[in-house]
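**Student:** Build me a model:
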Amino acid sequence: MTLIALREVQALKIRATVICAHEEHILFVRKARSKWALPGGKVEPDERPVGAAERELEEETGLNVDGLLYLQELKTRDTLHHVFEASVVNIDQARPCNEIVDCQWYAYGALDELDTTDATRHIVKSFLRRL
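**Tutor:** So this is what the prediction gives:
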């Protein structure tokens, strides 16, 4: 790896992103004055992406992970997303927690109506193509 490539990798934010799907709906979360997003967040220096995915889903929605499936890696301009699909034990107990002000289940077809980032839209569309 060249020095320039190494610097680019070091400058990237590393994020774990979680798709939680149930009965043809996907769980989206929203912080105050923000767009709808998938649950997830920063991978801390001392953790692996899978651990961050589990932690972030619980911190943001109160859901407890039963299993995680690694789906893809997505690199945007300044972020590297590690994307997981989660199965959870308490699916009916999703609620906004911590900095999350709202969490809602949206039907697969509702994506185009939601105010989301391009990265979120890309991740969800990629997930839906697998089905």
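**Student:** contacts and neighbour counts: CA atoms only from here.
**Tutor:** Will do.
**Student:** where exactly do the strands run in the chain?
**Tutor:** 13-22, 25-31, 40-42, 65-75, 79-88, 100-107 (DSSP state E).
**Student:** Pull out the buried positions in the last one.
**Tutor:** So the one you mean is strand 100-107. 100, 102-106 (16 or more other C-alpha atoms under 10 Å).
**Student:** just to revisit the earlier point, quickly compare the strands of the chain and say which is most buried.
**Tutor:** strand 13-22 (a mean of 23; mean count of other C-alpha atoms under 10 Å).
**Student:** and that strand, what other elements does it pack with?
**Tutor:** Packing partners of strand 13-22 (3 or more C-alpha pairs under 8 Å, 6 or more residues apart in numbering; DSSP states H and E): strand 25-31, strand 40-42, helix 49-61, strand 79-88.
**Student:** Let's compare: structure for the following, please.
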Amino acid sequence: MSQSRELHSTVICLQAGKILMVRKEAPEWSLPGGKIDPGETQLEAACRELREETSLQLTDAQFLGHSVLPGEEHWLYRMNVAASMQPRPSHEIVECRWFSVAELSHVAVKPTNVELLRREGFLELR
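**Tutor:** Below is the predicted model:
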């Protein structure tokens, strides 16, 4: 059986009740994370992607689980970010921003990320 799904490590970063989202050149926001490189563990990929996209170090991360979605699999981590730590866009990211749950309903969010946030209880089904 061939590998038909992309493998991703994804991090839900929380600070003062808000969720960190990142944006590339496209208008759609997403959670920090990305594809797992060959030979890399899921945790190593989460650390690398978070650092590449936001300049934040993954510390005291809680593994939330493995989610299988159409076309993608995600190993999901949660990290509380101290108020003294501010993300900075880097690599291919043009903007990092903290959103309340209410604010997320007013912006375009990658559908797979909406589903991950729903599964983890951050967003309610509408």
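**Student:** can you list the buried residues of strand 100-107 of structure 1 in a markdown table and add distance to residue 37 of structure 1?
**Tutor:** Below are those laid out as a markdown table (distance: C-alpha to C-alpha, whole Å):
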| residue | distance to residue 37 of structure 1 |
| --- | --- |
| 100 | 10 |
| 102 | 11 |
| 103 | 9 |
| 104 | 10 |
| 105 | 12 |
| 106 | 12 |
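**Student:** Of all the strands of structure 1, which one comes closest to residue 49 of structure 1?
**Tutor:** strand 13-22 (5.5 Å; C-alpha to C-alpha).
**Student:** who's in contact with the spatially most central residue of structure 2?
**Tutor:** What sits nearest the mean C-alpha location of structure 2, by C-alpha atoms, centre = their mean, is residue 31, with 2.7 Å. The contact partners of residue 31 of structure 2, taken as C-alpha atoms under 8 Å, 6 or more residues apart in numbering, are 10-12, 20-22, 113.
**Student:** still contacting in structure 1, which of those?
**Tutor:** Retained in structure 1 by both residues aligned by TM-score structural alignment, their matches' C-alpha atoms under 8 Å are the following of these: 10-12, 20-22, 113.
**Student:** just the residues you listed now: which is nearest residue 36 of structure 2?
**Tutor:** For those, the nearest to residue 36 of structure 2 is residue 10 (9.9 Å; C-alpha to C-alpha).
**Student:** That closest one maps to what in structure 1?
**Tutor:** Residue 10 of structure 2 maps onto residue 17 in structure 1, with residues paired by TM-score structural alignment.
**Student:** residues contacting its match?
**Tutor:** 38-41, 53, 81-84.
**Student:** Would you quantify the distance from it to residue 4 of structure 1?
**Tutor:** 27 Å (C-alpha to C-alpha, to the nearest Å).
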